[in-house]
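Enquirer: dropping the sequence and predicted coords here.
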Amino acid sequence: MSTMTLPETDVRPETTEQTQDDRPEVFHYVQKDKIAESAVMGTYVVALCGEVFPVTKSAKPGSPVCPDCKKVFEGLPPGGGDDD
């Protein structure tokens, strides 16, 4: 298993357009600076849980968050890894 170094950016929830089974739709944490690019250009983003998808929706307050993304996010240092 390889180790991934996260960039010094904030994250916010985004979602996949559909689920592949009967699980409810959840929103994923992705790099904040990649959201607009993905939404406009259709490029793919990588969520903290490892899921890869184009951004198609924004999360609304109270939306369900991917439990795996949430675990990773809670383990990040305060400030998203910004040491300044």
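Expert: Great, that's in hand.
Enquirer: all contacts plus neighbour counts: C-alpha atoms, from now on.
Expert: Noted.
Enquirer: what about C69, how many residues nearby?
Expert: 20 (other CA atoms under 10 Å).
Enquirer: isn't it right next to Q31, touching?
Expert: No: counting by CA atoms under 8 Å, C69 stays clear of Q31, with 11.8 Å between them.
Enquirer: put this next to the previous one:
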Amino acid sequence: MTSPDLLERPDLKDADTSKDDEVFHYVRKNQIAESAVMGNMVVALCGETFPVTKSPKPGSPVCKDCKEIYNSLPKGGKD
């Protein structure tokens, strides 16, 4: 998986507890729309599995594991 395959902003995994526990996860771009419409499950970089239900707002908390994995991936792009 290369970084162009990943969403530039993370998506949310709803927590069953308070909103303080909500964090956004990085998932593949091509899975987001289908998950949001059809309710299909997506797998985040950290391994969490969930349906996409919300979009993040600037400053939203990001899963620490997803962020570390994303930052360690080679950055794709054309030279």
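Expert: Sure thing, it's come through. Note that the structure is a prediction, hence the values are computed from the model and not measured.
Enquirer: ok so, going back, list residues touching both of C69 and Q31 of structure 1?
Expert: Counting by CA atoms under 8 Å, 6 or more residues apart in numbering, the contacts common to C69 of structure 1 and Q31 are A47.
Enquirer: tell me the counterpart of K71 of structure 1 in structure 2.
Expert: Matched across to structure 2, K71 of structure 1 falls on E68, judged by TM-score structural alignment.
Enquirer: what helix or strand is that match on?
Expert: helix 64-72 (DSSP states H and E).
Enquirer: now that helix, how far from the chain's geometric center?
Expert: Its chain's C-alpha centre and that of helix 64-72 of structure 2 lie 11 Å apart, by CA atoms, centre = their mean, to the nearest Å.
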